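1. sequence plus the predicted model coming up.
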Amino acid sequence: MSTDTSRPIILIAGHWLGAWAWDEVLEHLKTEHASAIAMTLPGLDADDPERTARTLDDQATAILGAIAHHDQPVILVAHSGANAPVSLVIDRHPGLVHRVVWVDSGPVAPGSVFAPDLPDGLVELQLPSFDVLAQHASLEGLNAEVLERFRARAVPEPGPVLRQPVELTNKARRNVRTTLVCCSIPGAQVLELARAGHAMFAEVAKLEHLDVIDLPTGHWPMWSRPRDLAWAIDAAVSQTT
């Protein structure tokens, strides 16, 4: 039987990002995990002519397709807004996921909608100015060169992805081994908010098997601390319980 350290790892970045966002992390991660790969979700491929119509269901289906290439349950690493489609996957097929590693993210609650107030006529959401973005997510550790690359390579997020409620019905999703890699909010504070019933972290309090790793930095640790993020993922994958 395979150990955690030999299991396939699939890395999925959040809004506006594709597989390219993990390049530096993969450089370090592949020394220990040759099967680690990154994927681009439907709707975030700039060359897809139908990308603005892609939904969370399309993204979940694509993740399941990536899992199907392997003959054993996988490790899913989900950053930021990738939490919605990954939560769907875990809800629908918990047996296919050996462990989920949330990077400055976490499982979403049933009925969650990322942008409920998004105007109906808005087809896609462009990456906002960094001044605006910094009001919602920490840019700590990102220099001018990284921000320039972020701006140049970012793909607008499809409207349907942002408007679709996340329908979750299977309580078995809470039994999947889980690691939180906490970056912009310390792990102790995340757990305190979860226990207090904060909407963003409510599902964390219901998880059966939870580990927490602190990696202090901004919301995009794959760029601010790629080597350390690879170490954190390796530490999470190496957990046996």
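-> Received it, and whenever you're ready, just let me know what you need.

2. only C-alpha atoms for contact and neighbour calcs from this point on.
-> Fine.

3. surely His209 is in contact with Arg173?
-> No - in this structure, His209 is not within contact of Arg173 by CA atoms under 8 Å, at 10.9 Å.

4. looking at those two, which is more packed in?
-> Arg173 (22 against 13; other CA atoms under 10 Å).

5. using the three-state scheme, assign the more buried one.
-> helix (DSSP: H, G, I helix; E, B strand; the rest coil).

6. do you know how far Gly14 is from Glu192?
-> Using CA to CA, to the nearest Å, Gly14 is found at 24 Å from Glu192.

7. who has more neighbours out of the two?
-> Gly14 (22 against 13).

8. now do the strands in the chain.
-> Ranges of strands in the chain, per DSSP state E, are 9-12, 37-39, 74-79, 97-103, 124-125, 157-158, 177-182, 210-214.

9. hold the first one in mind and look at this next one:
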Amino acid sequence: MNIILVPGLWLDASSWDAVVPALERSGHSVHALTMPGVGVPAAQSDRIGIADWVDAVVDEIDRSSGLVVLVGHSGGGNVVYGAADARPERVARIVFVDTFPPGDGGSIWEFPVVDGVIPFPGWDFFEDQEIADLDEPTRARVAATAKTVPALVPTDPLRLHDERRRRVPVTMLTGTVPAAEIRDIIASAPDWAEELAAVQDLDIVELHSGHWPQFSQPDNLAAEIVSAAGR
């Protein structure tokens, strides 16, 4: 199976380095991506938006032979969902890593813009449960390698067009929201979770991690991705 790995904000393809070997040992062809404009000054990235990130994943799907599994971490979940909307017939499964499927018009989040780009905001920006399993050396290493993000990307609305995306099987690997809470959200179906409630084939797996399991428990994350790809 072709597995396409899409990082969240401030991360590039190298953020998956500890995960990729186990996926490859399981026989998968792995494509870890760096999104357009990441780490690029505003003069070269100020027009790059979420649609460009989706297009980059769609291009990778089109280069692949056969079906693909799309894995999106955090804000990368919006990206892979947009790509699945564009190529639903090519996607065997979507794997969300500690994130939710967005609805039409949804965006990632709003972050401070500095010099026309969005730098990593520092660990104090995040809630304790999101970072509790990252030790200090890991935090220092990730922060030192974090890259800026084009200013438009986090607030750009994602546009969805093909309801066949809802028939693509989904696995949610949740680190910070208990599975029972996610099921309660589905049952109550608030407007912001309409897309989640509409997914027709959904597995929810608790990682018992923070928001960055690719750094805190890469072996377990890889095993769960392999399991999801085999379903």
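-> That came in fine, so what should we check first? Source: prediction; values computed, not measured.

10. re the thing from before, in JSON lines, list the strands of the first structure along with mean neighbour count and distance to Glu24 of the first structure.
-> Shown next, in JSON lines, are the strands of the first structure (neighbours: other CA atoms under 10 Å; distance: least, CA to CA, whole Å):
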{"stretch": "strand 9-12", "mean neighbour count": "25", "distance to Glu24 of the first structure": "12"}
{"stretch": "strand 37-39", "mean neighbour count": "19", "distance to Glu24 of the first structure": "11"}
{"stretch": "strand 74-79", "mean neighbour count": "25", "distance to Glu24 of the first structure": "15"}
{"stretch": "strand 97-103", "mean neighbour count": "25", "distance to Glu24 of the first structure": "15"}
{"stretch": "strand 124-125", "mean neighbour count": "18", "distance to Glu24 of the first structure": "26"}
{"stretch": "strand 157-158", "mean neighbour count": "24", "distance to Glu24 of the first structure": "23"}
{"stretch": "strand 177-182", "mean neighbour count": "26", "distance to Glu24 of the first structure": "17"}
{"stretch": "strand 210-214", "mean neighbour count": "17", "distance to Glu24 of the first structure": "20"}
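
11. so which of these is nearest Asp57 of the first structure?
-> Closest to Asp57 of the first structure of the strands of the first structure is strand 157-158 (CA to CA; 12.6 Å).

12. next up, the contacts around whatever residue of the second structure lines up with Asp91 of the first structure.
-> Mapped onto the second structure by TM-score structural alignment, Asp91 of the first structure lines up with Asp85. Contact analysis of Asp85 of the second structure by CA atoms under 8 Å, 6 or more residues apart in numbering lists 160-165.

13. list the ones among those that the first structure also has?
-> Here is what carries over to the first structure from the contacts of Asp85 of the second structure, by both residues aligned by TM-score structural alignment, their matches' CA atoms under 8 Å: 160-165.

14. reformat those into a markdown table and put distance to Ser74 of the second structure next to each item.
-> Output for those, formatted as a markdown table (distance: CA to CA, whole Å):
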| residue | distance to Ser74 of the second structure |
| --- | --- |
| Leu160 | 18 |
| His161 | 22 |
| Asp162 | 22 |
| Glu163 | 22 |
| Arg164 | 23 |
| Arg165 | 19 |
